[in-house]
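# Provided below for reference: sequence and predicted model.
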Amino acid sequence: MTDIYHEIQEDIRRDRMKALWARYGVFLVALAALVVLGVGGWRGYSYYEAKQAAAAGDRYQAAAKLAEDGRSDEARAAFAAIAVNSPYGYRALARLREADEVAKTDQPTALRLYQEVADGSGDSMLRDAARVRAAYLAVDVGAPEDVRRLAEPLAAGGPWSALAREALGLSAYKAEDTTEARRQFEAIVADADAPGATRQRADLLLAVLPQAAPEKPAADKPTN
């Protein structure tokens, strides 16, 4: 009786499975096919992205070599092409290097390129690097408010603060605002985390800047 009972149970299971397969088999096959296609498509896309990134890396290295060899015009064109037609991670970096090359001969255009990176890059380090470089250029070819707009957000703290303060100090010095220039350079000298070269430059500039004029004592009010 036990064997017959088990056989009946097996028959019932088979009948149920047949019924389920007849009803849902097509959907299960379609789902399995979609999973296989999805995994294959994702792997194909990942391979394509890796290949594109490798190609962009090779082009970037070739452009950097042109810059190292002093072929600035060719390097500029190569970096510009990478910035237009490359995976996202290389675009801002290439635009930054393009601006470096442009700055050698055309500072206003370089300032615009730096500002594009500062306003559009998704990488905070690249944005901040572009801001600092733009601030230095703005000292020469921009207005004091341009320098403040670019540098002040970085001067409050962080790895770029000393360089941002240097740009602000140079801008103030150029505008003959000795008090503000001294304030920025003194902050750099007092910053133990500031790069040594930046502190030395600030120290030298403080040595040639006129001393701040002493504050005049308040005039005594006349007594009645």
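Perfect, thanks for sending it. Residues are numbered from 1 along each chain as shown.
# For the rest of this, base every contact and every neighbour count on C-alpha atoms.
Fine.
# Please enumerate the helices of this protein.
For the chain, the helices defined by DSSP state H cover 2-68, 72-84, 88-102, 107-120, 124-141, 144-155, 161-174, 178-190, 196-208.
# hey, which of those helices is tucked in deepest?
Greatest average neighbour count among the helices of the chain goes to helix 161-174 (a mean of 24), per mean count of other Cα atoms under 10 Å.
# structure B:
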Amino acid sequence: MAAYDLEEQEQISQIKAWWDTYGNLVTGIALAAAVAAVGWQGWNWYQGKQSGEASVLYAAVQKAAAENKPQQAREAAGMLIEKYSGTAYADLGALLSSRVQADAGDLKSARAQLGWAAEKANDPALRELARLRLAAVLLDEKSYDEALAQLQAKPSEALQARYGDLRGDILAAQGKVADARGAYKAALEALASATKPEAVAFKEVVQAKLDGLGGAQ
């Protein structure tokens, strides 16, 4: 038994010596890990709370859009942008509300919400779509140079034809027939392999615009 007591004492002494050397480090690491875990849980809770509150406001935008109430849609989307800009609901709310504003003839409000989405939407695809819609609004306002500026950046493949078609519309409105023809041709090239009915129908529309310009094809 004495031998075991001596061994235990030796082990205890070794442990105490190790703890004297590394105890503070171990305690610090453990504390940092605990703080990180609590922080992560808190962040997840905060994100969930933000998302839940934002979803309620987005539902309000949807309801206002369905009932054709532009003011309510604009106000709910404005709150989304102001308080929950880091959520996908803010992106979607701005796009949906802008459509309601445009349909109601309030191009100023539509342009403001699309401008925010074009610059600050979290999803790059939604930023591209917002730029496309903003350019269309600017075309309606006859702000041709501003509209073209929104279409300068090369879009993803999914929107290439739409960008080219709208660029053609803007250039045609400016009387730049040759440039408009080039834009429509670019849109048609993007639609060359289109097989879906809606894409084929769009291709026919673009071709009709190109034919309408006359001259060399």
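On my side now, so go ahead. Owing to the predicted nature of the structure, the values given are computational and were not obtained by experimental measurement.
# Superposing both, give me the TM-score.
TM-score of the superposed chains, computed with TM-score structural alignment, normalised by the length of the second structure, equals 0.80; 210 aligned residues with a Cα RMSD of 2.9 Å.
# Dump the helices of the first structure to JSON lines, plus distance to residue 214 of the first structure.
Putting the helices of the first structure into JSON lines (distance: least, Cα to Cα, whole Å) gives the following:
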{"stretch": "helix 2-68", "distance to residue 214 of the first structure": "50"}
{"stretch": "helix 72-84", "distance to residue 214 of the first structure": "50"}
{"stretch": "helix 88-102", "distance to residue 214 of the first structure": "42"}
{"stretch": "helix 107-120", "distance to residue 214 of the first structure": "38"}
{"stretch": "helix 124-141", "distance to residue 214 of the first structure": "28"}
{"stretch": "helix 144-155", "distance to residue 214 of the first structure": "25"}
{"stretch": "helix 161-174", "distance to residue 214 of the first structure": "19"}
{"stretch": "helix 178-190", "distance to residue 214 of the first structure": "11"}
{"stretch": "helix 196-208", "distance to residue 214 of the first structure": "16"}
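# which position in the first structure aligns with residue 128 of the second structure?
Under the alignment (TM-score structural alignment), residue 128 of the second structure pairs with residue 128 of the first structure.
# Enumerate every residue touching the nearest residue to that match once chain neighbours are set aside.
In this structure, residue 128 of the first structure finds its nearest non-sequential neighbour in residue 118, 6.6 Å apart by Cα to Cα, 6 or more residues apart in numbering. By Cα atoms under 8 Å, 6 or more residues apart in numbering, residue 118 of the first structure lies in contact with 126-131.
# Those residues into a markdown table, with extra columns for distance to residue 18 of the first structure?
Shown next, in a markdown table, are these (distance: Cα to Cα, whole Å):
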| residue | distance to residue 18 of the first structure |
| --- | --- |
| 126 | 62 |
| 127 | 63 |
| 128 | 65 |
| 129 | 67 |
| 130 | 67 |
| 131 | 69 |
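# quick one: what's aligned to the residue nearest to residue 128 of the first structure in the second structure?
Match for residue 118 of the first structure (TM-score structural alignment): residue 118.
# Please report how far its match lies from residue 106 of the second structure.
Separation of residue 118 of the second structure from residue 106 of the second structure (Cα to Cα, to the nearest Å): 18 Å.
# Likewise for residue 153 of the second structure?
27 Å.
# do the same with residue 60 of the second structure
From residue 60 of the second structure across to residue 106 of the second structure, the span is 19 Å (Cα to Cα).
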